[in-house]
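1. Provided below for reference: sequence and predicted model.
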Amino acid sequence: MTEVFNWVDQLFAFVVPISNFLWDFPTNYAWYSNIPILGQFSLAILLLLGIGVYFTARTGFVQVKYFKRGIQLLTSKQKSKVGESQLTAFLLSTASRVGAGNIVGVTGAISIGGPGAIFWMWVSAFLGMSTSFAEATLAQLFKERKGDQYVGGFTFYIQKLWGNLAWVGSGMCILYLIYNMLSIPVHTFHVFTAANSVIDEVTGKSSNQTEPIYYVVALLIIFSIAFISFGGVHKVTKVTDKIVPIMAIGYTVVVLALVVINIAAVPAFFASVFKGAFQPEAIFGGAFGVALAQGLKRGLLSNEAGMGTATQAASIAHSNHPCEQGFVQSIGVFLDTIIICSLAGFVVGAGHLWSTSEAAWETLQNDKLGLFLASARELVPGTAADSIVVLFLSIAFGLFAFTTLLGDVVYAEIAANKISRKKSFISGIRILGALFFVPLGTLTVLAGLQLDNLWSVSDFINVVLVFINVPTLIVGSKIVMKAFKNYCSAPGKLFNSEEIGIASDVWTGRSDENDQV
C-alpha cells in the first residue's frame, strides 16, 4: 500500500514547481523582487488585496456602514419554505472558514514575520470584508432553486458573467471539485493531528499514529462524515448549526481566560504587533516586507475572501435582497480573522517563545501546532491548568478541522449542481468525497505519509481560482453596485432583479414566489 501511495505522490510531482511559480509570480524575478515593499507581493496577493480596496472604496466602506445590519439579520427569526436561514448559511460558511489554518496558519505567519504580521492580517481582513460582500451578493443574485433548496456560488455567477456559456460553468465546477476533493485529505490529516495531541495529553505519554487507537479514530472520522454528508445539505447544516457555536465560543472563552491570566502582558503584546508591523525583530529577518507579506497572505487565505470558495454557503440562504447575505458574509470574515485568528496570534505573540534558546525556537518553527500549544503552556506555567488548556485547545483545533472537512464535502455537493442535478450524480459526489478521499486521508496518515506533491495540486488550483475569480468580480462589479444602490434606496424591500436588468426565476419581488412565511 505504501508503494502505491508513493507512486501517486510522484505522479503529481510536476505540479509542485508550477504551483510555487504561480503563487510567487513575479517575485521570482529579480527585476521585480528588488522593488522596495512592492517586490514582496506576488500577483495573487496583489489581486486579492486590490479587489478589497476596490470594493471598499466603491461601496463607501460597506463593511463598516452595514456591520450592524448584518448582526440584525443574523439574529432575526425570519423563516422561509425554501432555502436555509441567513444564520444557518453563515454558520456553514464559518464551519469551512474557521479551520485548522486559523491556528497553524497564523502561527506560521508569526514564526516567519513576527508579531507584526498580525497587524497586516487585520488590514487584509478589513478589506476582505468588502470583497466577501461582493461575492456573496453575486452568489445570491445568480442562485437557482432546486426543490425546497437554493444552489449557487461562484461556479454559477462565473458562467453568467462570462457570456452565460454552459462549458464555462461546467469547467469551473470540475476545477473546483478537483480542488475540493484534494483538500479533503489535508483536513483529514489535521483532524488526526488534533487527535494525536488529545491522546498524548490524556495518557501523559507520546504516541504515534500507527498505534491501534488511531485506526479507531480513522473509522470514526469516515463513519461520521459519511453519515452526516449523505443526509444532504439540510443535515449538514443541522450539524454545523450546533457544532460551530460550541467550538467558536469554547475556543474564545479558553483564550480569553489566557488573556485575563496574562493581562499584564497585553500592552506589550499590542506594542510588539504595531512596532513589528513596521520594524520586525532581527530574529525574523528584520525586514518590513516579510511581516507585511506574511500577514496579508495569511489573512486573505484564512478568510477566503476573493477566492470564491465560500460563496456556496452564501447561495443557499433565503433573503429579501441579495445584499443582505453580503452583509452577513462580511461578518464571517470579521469573525474568522479579526477574532479567531487574532486570538491565536495572542497566544503565540504573548508566549514569546523566540526569546528562549535559539535551538528550541528552530525546532518549534517547524511544528506549527506544537508551537501554538507550547505557547499556551507558557501562558499558564507551573500549574496543572496548562494540561487542561492544551487539551481544550487541541479539541478546538480538531473541531475546526472536522467542520472544514464537513464543509468540503457539502460544498462539493452544492457546486456539483452546476453540472447535473440528478440524484445519482449528487450521490456519486458524496461517495467520492466521504467514502474515497476521506479514507484516502486516513490511510496516508496511518501509513506515515503526507503526500506533499498531491497537496500541491490543491495549492495550484487554489491560485488558479484566484486568477479567475478576482477578474470575474471586476466584471461583475457594475451589477454588485446596482444591487447595492437598489438596497440603499429601499432597505427591507423585496428585491426584483428586473430593476437592475437581471433576469431571474428567484428574484421576482413577490413574497409568494420567494415562499416567505
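-> Thanks, I have the structure now.

2. C-alpha from now on. contacts and neighbour counts both.
-> Noted.

3. tell me the contacts of the residue positioned nearest the centre of the chain?
-> By C-alpha atoms, centre = their mean, the mean C-alpha position of the chain lies nearest to R97, the distance being 2.9 Å. Going by C-alpha atoms under 8 Å, 6 or more residues apart in numbering, R97 touches 302-304, 310, 336, 404.

4. list the contacts for T309?
-> F154.

5. so Q78 is in which element?
-> For Q78, there is no host helix or strand (DSSP states H and E).

6. nope, A313 is what I was after
-> helix 311-315.

7. What residues sit buried inside that helix?
-> 311-315 (16 or more other C-alpha atoms under 10 Å).

8. before we move on, what about stretch 505-514?
-> For stretch 505-514, by 16+ other C-alpha under 10 Å, it's 506-509, 514.

9. ok, back up a step: distance to Q159 added to the buried residues of helix 311-315, as a markdown table?
-> Formatted as a markdown table, the buried residues of helix 311-315 follow (distance: C-alpha to C-alpha, whole Å):
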| residue | distance to Q159 |
| --- | --- |
| T311 | 14 |
| Q312 | 14 |
| A313 | 18 |
| A314 | 17 |
| S315 | 15 |
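
10. what's the spacing between the residue nearest to the centre of the chain and Q329?
-> Look at R97 and Q329: by C-alpha to C-alpha, to the nearest Å, they are 11 Å apart.

11. hang on, the earlier thing: taking the buried residues of stretch 505-514 one by one, which sit in helices?
-> Mapping the buried residues of stretch 505-514 onto helices (DSSP state H) picks out N514.

12. need the buried residues of stretch 505-514 in CSV with distance to A117, can you?
-> Output for these, formatted as CSV (distance: C-alpha to C-alpha, whole Å):
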residue, distance to A117
V506, 43
W507, 42
T508, 46
G509, 46
N514, 45
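
13. quick revisit: highest neighbour count among the contacts of R97?
-> Most neighbours among those, by other C-alpha atoms under 10 Å: N303, with 33 neighbours.

14. Please tell me how far it sits from A268.
-> As for N303, its distance to A268 is 27 Å (criterion: C-alpha to C-alpha).

15. for comparison:
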Amino acid sequence: MDSIITLINNLIWSKALIALCLGAGLYFSIRTRFMQVRSVPEMIRSIFSGKTSPSGVSSFQALTMSLSGRVGTGNIAGVATAIAFGGPGAVFWMWTVAFFGASTAFVEATLGQIYKEKDDRGFYRGGPAYYIEKGLGLKWYAWTFAFATIIATGFLLPGVQANSIGIAIENAWGVESWITAAFIVAGLAFIIFGGVKRIARFAEFVVPFMAVAYILIALGIMVINIDQVPVVFSLIIKSAFGLEAGFGAMLGLAIEWGVKRGVYSNEAGQGTAPHAAAAAEVAHPAKQGYVQAFSVYVDTLLVCSATAFLILSTDMYNVISPAGEALVSHLPGIEAGPGFAQAAVESVIPGFGEGFVALALLFFAFTTIVAYYYMAETNIAYINRKIHRPWITLVLRFGILGMVALGTMKSAGAAWQLGDIGAGLMAWLNIIAILILQKPALRALRDYEAQRKAGKEPVFDPDALDIPNADLWREKLKESSS
C-alpha cells in the first residue's frame, strides 16, 4: 500500500505541477500588473472594511478563516521537511511561490466572490466548484473538483495536521498519541456541529493570537542570535541556486520541496481559500481578492520565515541527500517535523521551547482541520443544491473525526504522502480552471481600481462588466436600489 501511495504522490507532484504553480503565479502577476506589490495598502484597508451580516462573515473573519487553512502544520513541520529534503535553499523557493502566488490567490478568491450564492439556510457559499460551473459551464468539471475537495479536505489532509499535533505533544509532555487523539476529536466535534458562524468566531479569536505569539517568540530568538541573521540569509540564497558547498547537487530538490511545501502552506492556487473568501459580506469581489492575497504574505513571509530562521539560526536541523546521505546532522535520531522547531526554541529557552511549539502547533493545526471541514462541507452544499442529502454531511462529520483520530496515531510519512496527494490533486484542477476563467477576476480588479481612483467606494455591477451568471450580485444591486 505504501508503494502505491508513493507512486500516486510522485505522479501528481511531478515537475509539471511545480512548473504549473510557478508559471501560473508569474502569469497572473503580469496580468494584474503585480498587484501583490502595488496594492499592499489596499490589501490592509480591505481587511477591516467589511461587516458581518446574517448571510456572511466580515472580511476580517474571512481572512482568519482562510488563515486557519493556511497557517497550520505546514508552517512548522512543513518548513522543517522542506529544509530536510531540499536544503536551506528550499526556503527561498517557498518565498518565491508565495510572492507570485499572491496574485493567484487574488484571482481565485475574486472568482469565489463573483460566483457565490446562498445556501438553503441563507449563508453565502462559493468556491472553485461554483465558479467552474457558472463561469465555464462545465458541470462535470465542477462536480469532479467538488468530489476531489471532499476527499482531500475531509479525509486526506486532516491526518497530516493531527499527526504533527500528536508528535509535538508527545515530544513536549510525553502524552500518548491516543490520548491526544481523543481530545482533538472531542474539540473538533464541538466546533463542526456548531455551524459556519461558530467556525468563523473560533478562527477570529485563535488564529491572530497564536500567529502573533509565535512570530514574537521567533523575533526574540532572532534578536538573541542577531549575529546569525546575515549568515542565515546567505545560506538560504546560496543554497537556493546551488552555490553553497555541500548543497550544490540539491538545486532541483530545493525548488521541488520549496514549491511543494510552499503551496501546501500558503495554498495559493490550491482552491481552498476561495471557499472562505466567498463567505464574506463585501460590496465588491476584489476586496476579498486583496484580503486573500495578503493572507499568503502572512502565512509564508511571516510565519514560515519565522520557523525557518528559528531552525537555521540555531543549527537545529538535518539535511538528507537523495541517496540517503546525511549532509547535515545536528539532530541525529529526530525526523523532519515539529521536532526541529521544538529543538530550536528549546536550545535558546530551555524548559519552554518544546511546550510552546507544541501549543502553537496544536492551535495552528487544529484551526486548519476546522477550516478543512468547512471547505468539505461547502462542496457538499454544492452537490446538495438540487436534491438535499443530509446524510452526506453526517458521513463527512464522522469521517473527518475518524481520520483525525487515525492521523494522530499513524506514521508521519504516510500522513504527509496522503496530504500531498490531496493538495496536489486540488491544485491541478483549480489552477487549470482559473487560467481558463480569468477574465471576470481581471475585469473586477480594473473596475475596483477605477472606482477607487474616482474617489468612490467600489460597488460591483456584473452587467456593467459583462459578467454573466453572477446572479447573487444582481439581486444585491436590486435590493440596494429599491
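-> Looks like it arrived, so ask away. If you're wondering where the values come from, they're calculated on a predicted model, not measured in any experiment.

16. still on that earlier bit, give the intersection of the neighbour lists for R97 and Q329 of structure 1.
-> Here R97 of structure 1 and Q329 share no contacting residue, scored by C-alpha under 8 Å, 6+ apart.

17. circling back: quick one: map the residue nearest to the centre of structure 1 onto structure 2.
-> Under the alignment by TM-score structural alignment, R97 of structure 1 pairs with R70 in structure 2.

18. Over to S489 of structure 1?
-> Matched by TM-score structural alignment, S489 of structure 1 corresponds to A450 in structure 2.

19. element containing its match, please.
-> A450 of structure 2 belongs to helix 439-453, assigned by DSSP H and E.

20. which helices and strands sit right next to that helix?
-> Packing partners of helix 439-453 of structure 2 (3 or more C-alpha pairs under 8 Å, 6 or more residues apart in numbering; DSSP states H and E): helix 90-114, helix 285-296.

21. As CSV, these with mean neighbour count would be great.
-> Below are these laid out as CSV (neighbours: other C-alpha atoms under 10 Å):
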stretch, mean neighbour count
helix 90-114, 30
helix 285-296, 30
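
22. Show me what T144 of structure 2 aligns to in structure 1.
-> So T144 of structure 2 corresponds to G171, using TM-score structural alignment.

23. Can you point out the helix or strand that includes that match?
-> Going by DSSP H and E, G171 of structure 1 is in helix 166-203.

24. swap in N208 of structure 1?
-> Short version, using DSSP H and E: N208 of structure 1 is in no helix or strand.

25. Correct me if wrong, but L256 of structure 1 is in a helix.
-> Yes: judged by DSSP: H, G, I helix; E, B strand; the rest coil, L256 of structure 1 forms part of a helix.

26. Aligned to it, what sits in structure 2?
-> By TM-score structural alignment, L256 of structure 1 lines up with L219 in structure 2.

27. Please report how far the nearest residue to its match once chain neighbours are set aside lies from V196 of structure 2.
-> Spatial nearest neighbour of L219 of structure 2, excluding adjacent residues (C-alpha to C-alpha, 6 or more residues apart in numbering): A306 at 7.4 Å. With distances taken as C-alpha to C-alpha, A306 of structure 2 is found 30 Å from V196 of structure 2.

28. And for K134 of structure 2?
-> Counting by C-alpha to C-alpha, the gap from K134 of structure 2 to V196 of structure 2 is 24 Å.

29. When these two are compared, which one has more neighbours?
-> Neighbours of K134 of structure 2 and V196, each counted by other C-alpha under 10 Å, are more numerous for V196; the result is 22 against 19.

30. which one in structure 1 is aligned with that one?
-> Taking TM-score structural alignment for the superposition, V196 of structure 2 sits opposite V233 in structure 1.

31. cool, and T307 of structure 2?
-> For T307 of structure 2, the residue aligned by TM-score structural alignment is A344.

32. For its match, pull up the helix or strand it's in.
-> Short version, using DSSP H and E: A344 of structure 1 is in helix 342-351.

33. Mean deviation, that helix versus structure 2?
-> Once fitted to structure 2, helix 342-351 of structure 1 is off its aligned match by 0.7 Å on average (mean C-alpha distance after the TM-score superposition for structure 1).

34. Show me the contact partners of that helix.
-> Helix 342-351 of structure 1 is touched from outside by 102-103, 106-107, 110, 115, 118, 252, 255-256, 258-259, 265-266, 269, 371-372, 375-376, 378-379, with contacts defined as C-alpha under 8 Å, 6+ apart.

35. on contacts alone, who are the packing partners of the following helix or strand past that helix?
-> Next helix or strand after helix 342-351 of structure 1 toward the C-terminus (DSSP H and E): helix 358-365. Where contact means 3+ C-alpha pairs under 8 Å, 6+ apart, helix 358-365 of structure 1 is packed against helix 368-379.

36. I would like the residues contacting the helix it packs on, please.
-> 103-105, 107-108, 258, 261-262, 344, 347-348, 350-353, 364-365, 386-387, 389-390, 393-394.

37. hmm, which of those are the buried ones?
-> Buried, going by 16+ other C-alpha under 10 Å: 103-105, 107-108, 258, 344, 347-348, 350-353, 364-365, 386-387, 389-390, 393-394, out of those.

38. how close does E457 of structure 2 sit to A450 of structure 2?
-> As judged by C-alpha to C-alpha, E457 of structure 2 and A450 of structure 2 stand 10 Å apart.

39. Can you tell me the residue that sits opposite E377 of structure 2 in structure 1?
-> By TM-score structural alignment, E377 of structure 2 lines up with E413.

40. got the buried residues for the helix or strand that match falls within?
-> Using DSSP H and E, E413 of structure 1 maps to helix 385-416. For helix 385-416 of structure 1, burial by neighbour count (16+ other C-alpha under 10 Å) applies to 386-387, 389-416.

41. Kindly provide the distance from V290 of structure 1 to I184 of structure 1.
-> As judged by C-alpha to C-alpha, V290 of structure 1 and I184 of structure 1 stand 30 Å apart.

42. how about stretch 153-160 of structure 1, aligned to which bit of structure 2?
-> Using TM-score structural alignment, stretch 153-160 of structure 1 pairs with 127-134 in structure 2.

43. tally of neighbours for A359 of structure 1?
-> Residues near A359 of structure 1, counting by other C-alpha under 10 Å: 9.
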